[in-house]
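Visitor: Can you look at this prediction? I've put the sequence above it.
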Amino acid sequence: MNEKIPYLVGNASLKSELCIEEVGEKISEKLFGGLKFIGKDKKIYEEVPAVYLEHDIMSLRIILQGFSGREEDQGFSLGIFPFSASYIFKGQELEHFRVDGYLTLLLKDALKDVEEIQVIDQRTSKK
């Protein structure tokens, strides 16, 4: 019997008047040792601006993207996704684990002193 391979994915929502590069810089300073978010010119998502951490962490791609909708809902989403899982675990069954709540709590704690960014807690619909 093959053991399922954990496949971590997560998203957290943020609000800020800062541009995507500034939000990325502040998040990176607090969580990723100052690694740069890059790739805005690559337009990885057609509909919204997006940047990704210049180095994957343990094969996880960290992506910061804008999202749109009603003006009061505009903000950002920070996501983590297995980037190389498709070839590292080829042919093995993957078991998805959502870490949205963990990522939200991590960001809330790391950014608690950064007034320009509010972390939206989707679990309670509170900032």
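Guide: Ah, there it is.
Visitor: C-alpha only now, for contacts and for neighbours.
Guide: Fine.
Visitor: So which other helices or strands are in contact with the helix or strand Gly101 falls within?
Guide: Remark: Gly101 resides in helix 100-110, with elements defined by DSSP states H and E. Here helix 100-110 touches strand 5-16, strand 117-120, going by 3 or more C-alpha pairs under 8 Å, 6 or more residues apart in numbering; DSSP states H and E.
Visitor: closest to Glu71 out of those strands?
Guide: Glu71 lies closest, by C-alpha to C-alpha, to one member of the helices and strands packed on helix 100-110: strand 5-16, at 11.2 Å.
Visitor: Okay, one more to line up with it:
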Amino acid sequence: MSLEELGEILSREIFAGLKFGGKEESIHEEIPAIFIEPTILGLQIILDGYNEDDQDKTYYLSVRPLRMSDVKWGKFPVSDLLTSLIRHLLYEYKQIEILEE
């Protein structure tokens, strides 16, 4: 599955049809990445991974505040909540495996 194909699934299933784009902007120097713009609630949503020719087809979905200094981090495990939500929403896609860090 390509970066763009996964972006289409995530767009449809999680982000209410908001499209990923911006691959040509090369926001990461050597790693292909696409993102949703504008931000949602001040959150930057980025999907990145490796080139199509690589054996490793691992992609990473990042949902993070655009300006980190504005966020007061508490004890609420936001990443755990998002991982569980994404796993639930993508359950029917057997070709997508959700890995935890």
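Guide: The structure has been received and is ready for your questions. All values derive from a computational prediction rather than experimental measurement.
Visitor: Now do the helix holding Gly101 of the first structure against strand 5-16, angle only.
Guide: Inter-element angle recorded for helix 100-110 of the first structure and strand 5-16: 50 degrees (by axes from the mean of the first three to the mean of the last three C-alpha atoms, to 10 degrees).
Visitor: Helix 100-110 of the first structure aligns to what range in the second structure?
Guide: Per TM-score structural alignment, the counterpart of helix 100-110 of the first structure in the second structure is residues 79-89.
Visitor: Mean deviation, that stretch versus the first structure?
Guide: With mean C-alpha distance after the TM-score superposition for the first structure, stretch 79-89 of the second structure departs from the first structure by a mean of 1.1 Å once superposed.
Visitor: ok, how many other residues are close to Ser11 of the second structure?
Guide: 16 (other C-alpha atoms under 10 Å).
Visitor: On the three-state scheme, it is what?
Guide: Assigned with DSSP: H, G, I helix; E, B strand; the rest coil, Ser11 of the second structure falls in the helix class.
Visitor: For it, which non-adjacent residue is closest in space?
Guide: Gly17 (4.9 Å; C-alpha to C-alpha, 6 or more residues apart in numbering).
Visitor: Need the counterpart of that neighbour in the first structure.
Guide: Matched by TM-score structural alignment, Gly17 of the second structure corresponds to Gly34 in the first structure.
Visitor: how close does its match get to Ser68 of the first structure?
Guide: Counting by C-alpha to C-alpha, to the nearest Å, the separation of Gly34 of the first structure from Ser68 of the first structure is 27 Å.
Visitor: And Leu105 of the first structure, by the same measure?
Guide: 23 Å.
Visitor: go on, Ile27 of the first structure?
Guide: Ile27 of the first structure is 20 Å from Ser68 of the first structure, by C-alpha to C-alpha.
Visitor: Neighbour count: these two, which is higher?
Guide: Ile27 (23 against 12).
Visitor: Can you get me a residue count around the nearest residue to that one once chain neighbours are set aside?
Guide: Spatial nearest neighbour of Ile27 of the first structure, excluding adjacent residues (C-alpha to C-alpha, 6+ apart): Leu111 at 7.4 Å. When neighbours are defined as other C-alpha under 10 Å, Leu111 of the first structure has 19 of them.
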